[in-house]
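Peer 1: Quick one: sequence plus predicted model below, questions after.
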Amino acid sequence: MKMTRIFVAALAALGLSGIAWASTAGQREAEHFHWHNAGPFGTFDREAVQRGLQIYQEVCSSCHSLDLIHFRNLGEAGGPFESAEFPNANDNAIVMQIAAGYMIEDGPDDAGDMFERPGVPSDAFPSPFANPQQARGSNGGALPPDLSLIIKARHHGQDYVHSLLLGFNEEVPADVHVAPGKHYNPYFPGGVIAMAPPLFEGSVTYADGTEATMEQMSEDIVTFLTWASDPHMEARKQMGVMVLLYLFIFAILVYIAYRQIWAKVKH
């Protein structure tokens, strides 16, 4: 039983133990895309994660938080700005520059007052709103979800978010009523979503010169959010491979021992 649990854990680490769930009623099935990080040996496309971070900063961060990600995660092993020159992510120059671009509320100071300071690598990405009530008030009553685990929290994960981002130009069916301030998207449960289309051709100017098409931007932000939901995915998969290799070798040794023991037993 213990070996079975270890084997299942190894499969999970490799991403091979997915469970198929039924589609949500009234929701079009997400389109399937090929992802660089898919499969037991898949890895993150670092450049795509970096571009996705740029989209989050310039487009998504005005409404959506990223509460579970700290700036230092960007420079840690498996992160988009991992560097052999800066093994300590807190010393990573790029990470420090990104963090310093945010103003973080801190305190209280000696006078008991809160104050703002430039961010440091140990800080988490700041939320665009002070509380859920403010977030709802700024978004017509809808609460923008935190994006830290959005890929893991949605059925079909990457495929769903990618399809959703590209699904705003669909024609509204005659039997679907879209209230003022709402938008039709066939990949969202019920077909009506409060979020306006977040991406348009050329929404961002990529620092690396990549053409900012809708498909490219959607793929990049989804890749970044996938990394954010599982920053240690690559290390986990490597561990899974090592565990399966160990179990394979162990099984061979057990079989050899079995043959040696029973070879001496007379029939």
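Peer 2: Arrived safely.
Peer 1: all contacts plus neighbour counts: C-alpha atoms, from now on.
Peer 2: Will do.
Peer 1: Now for residue 164, how many residues are close by?
Peer 2: For residue 164, the neighbour count with other Cα atoms under 10 Å is 19.
Peer 1: what comes up buried for stretch 36-56?
Peer 2: For stretch 36-56, a neighbour-count test (16 or more other Cα atoms under 10 Å) marks 37, 40, 43-46, 48-56 as buried.
Peer 1: Nearest to residue 132 among these?
Peer 2: When these are compared for distance to residue 132 (Cα to Cα), residue 56 wins out at 19.7 Å.
Peer 1: try this one next to it:
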Amino acid sequence: MFRKLTLTAVTTLAMATAPAIAAEVETEIEDYAFSFEGPFGSFDQMQLQRGLQVYTEICSACHGLELVAFRNLHDEGGPGLPEDQMRAYAEFYEVFDQSLFDGEGDFRPATPADKFPSSSLSNAPDLSLMAKARAGFHGPAGTGINQLVKGMGGAEYIASLMTGYHEEPECAADANMDGQYNVAFAAGGFPASCIDEHGHHMVPGSWISMSQPLYGDDVEYADGHSTDLEHVAQDVAAFLMWTAEPKMMARKQAGLTGVLFLTVLTVLLYLTNKRLWAPHKKKH
């Protein structure tokens, strides 16, 4: 009887028995009301700036944003930093430039054209697309109904993960598990003592190797916004949603313009059709 199941072991167990076993890994994802949700939603610029601060002061020690350029922090649809602040922010980072010292390369201060550094730890994932890579909501039996109503919920997943660290349940008291118990994380280790005789997990979530990064009051906001755990988690989640979808506002505007154009075109075609065929209908 082994004491811990790694991610590989859990997957193998699910595949070797029945598909229902994999579905038994439940998670607790909070449905936060982010301003950018819905067809008319938009990013809260102040929230993105606060999220950038949380990423800079806490998350960047391990995680990178290698697909995001510093110049994008100046975008209107994003954090909207003034150009001088954006340039000053970029200079806090160093990037390796292969063209320096006759091709041998050396580090230099970053410029707006450079991108954020990659993750500093080999096992720390890059966060550029994390909000799109993780789904917060899943439909019953894989139908995707919740995703149709609520969306993918990547930002909700990140915020819930940040607030999902809890004390170990009683069933794992003697399991000597590695990592920390998190009710929003389903892909980590899980003790056999928390699995019932039918193979179902008795508690939500699993054990995650990442130490708890946020505790509340981790940062001090210049705008005086609340720094409790839930608000800080939502701020950094919103920022990571922007890094994954930096052109979301432009895409929504283009979509709404297209819908409006098609609506007007439909009305014009209907009136044209009615005018063309009206004389012929009267003859019959």
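Peer 2: Looks like it arrived, so ask away. Note that the coordinates shown come from a computational prediction; the quantities given were computed from them, not determined experimentally.
Peer 1: Helices of the second structure, start to end?
Peer 2: Per DSSP state H, the second structure has helices spanning 7-16, 19-23, 45-57, 83-90, 130-133, 145-150, 154-163, 229-244, 248-283. These are given in chain order.
Peer 1: Figure out which of those is closest to residue 172 of the second structure.
Peer 2: Closest of the helices of the second structure to residue 172 of the second structure is helix 7-16, at 16.5 Å (criterion: Cα to Cα).
Peer 1: Identify the residue range in the first structure corresponding to that closest one.
Peer 2: For helix 7-16 of the second structure, there is no aligned range in the first structure, judged by TM-score structural alignment.
Peer 1: Show me what counts as buried in that helix.
Peer 2: Of all the residues in helix 7-16 of the second structure, those buried under the rule 16+ other Cα under 10 Å are 7, 10, 13-14.
Peer 1: distance of the residue nearest to the spatial centre of the first structure from residue 194 of the first structure?
Peer 2: Nearest residue to the geometric centre of the first structure (Cα atoms, centre = their mean): residue 226, 2.3 Å. To residue 194 of the first structure, residue 226 of the first structure is 23 Å away according to Cα to Cα, to the nearest Å.
Peer 1: One more: residue 51 of the first structure?
Peer 2: Residue 51 of the first structure is 26 Å from residue 194 of the first structure, by Cα to Cα.
Peer 1: Which single one of the buried residues of stretch 36-56 of the first structure is nearest to residue 245 of the first structure?
Peer 2: Distance to residue 245 of the first structure, by Cα to Cα, is smallest for residue 40 among these, at 13.4 Å.
Peer 1: The closest one touches residue 235, doesn't it?
Peer 2: No: between residue 40 of the first structure and residue 235 there is no contact under Cα atoms under 8 Å: 11.3 Å.
Peer 1: what touches both of those two?
Peer 2: Counting by Cα atoms under 8 Å, 6 or more residues apart in numbering, no residue touches both residue 40 of the first structure and residue 235.
Peer 1: quick one on the thing from earlier: wouldn't the residue nearest to the centre of the first structure be in contact with residue 158 here?
Peer 2: Yes: counting by Cα under 8 Å, residue 226 of the first structure does reach residue 158; the two are 7.1 Å apart.
Peer 1: any common contacting residues for these two?
Peer 2: Residues touching both residue 226 of the first structure and residue 158 by Cα under 8 Å, 6+ apart: residue 151.
Peer 1: any idea how far residue 157 of the second structure is from residue 270 of the second structure?
Peer 2: For residue 157 of the second structure, the distance to residue 270 of the second structure - Cα to Cα - is 45 Å.
Peer 1: Please disregard the earlier target; I meant residue 167 of the second structure.
Peer 2: Counting by Cα to Cα - residue 167 of the second structure and residue 270 of the second structure are separated by 63 Å.
Peer 1: Same question for residue 80 of the second structure.
Peer 2: Residue 80 of the second structure is 44 Å from residue 270 of the second structure, by Cα to Cα.
Peer 1: Looking at the two, which is more packed in?
Peer 2: Set residue 80 of the second structure next to residue 270 and count neighbours by other Cα under 10 Å: residue 80 wins out with 18 against 11.
Peer 1: number of nearby residues for the residue lying closest to that one once chain neighbours are set aside?
Peer 2: By the measure of Cα to Cα, 6 or more residues apart in numbering, the closest residue to residue 80 of the second structure outside its immediate chain neighbours is residue 74, 4.5 Å from it. Residues near residue 74 of the second structure, counting by other Cα under 10 Å, number 18.
Peer 1: Wait, residue 74 of the second structure touches residue 81, no?
Peer 2: Yes: between residue 74 of the second structure and residue 81 there is a contact under Cα under 8 Å: 4.7 Å.
Peer 1: Map residue 90 of the second structure onto the first structure.
Peer 2: Using TM-score structural alignment, residue 90 of the second structure sits opposite residue 99 in the first structure.
Peer 1: for the closest residue in space to that match that isn't next to it in sequence, what are its contacts?
Peer 2: In space, and not counting its chain neighbours, residue 99 of the first structure is closest to residue 119: 4.7 Å by Cα to Cα, 6+ apart. Contact analysis of residue 119 of the first structure by Cα under 8 Å, 6+ apart lists 99-104.
Peer 1: What of residue 106 of the first structure?
Peer 2: Here residue 106 of the first structure is in contact with 114-117 (Cα under 8 Å, 6+ apart).
Peer 1: Need those residues in JSON lines (columns: distance to residue 216 of the first structure and neighbour count).
Peer 2: What follows is the contacts of residue 106 of the first structure, written out as JSON lines (distance: Cα to Cα, whole Å; neighbours: other Cα atoms under 10 Å):
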{"residue": "114", "distance to residue 216 of the first structure": "41", "neighbour count": "11"}
{"residue": "115", "distance to residue 216 of the first structure": "39", "neighbour count": "12"}
{"residue": "116", "distance to residue 216 of the first structure": "36", "neighbour count": "11"}
{"residue": "117", "distance to residue 216 of the first structure": "35", "neighbour count": "12"}
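Peer 1: Tell me which of the residues you listed you also see in the second structure.
Peer 2: On the basis of both residues aligned by TM-score structural alignment, their matches' Cα atoms under 8 Å, what survives of those in the second structure is 114-117.
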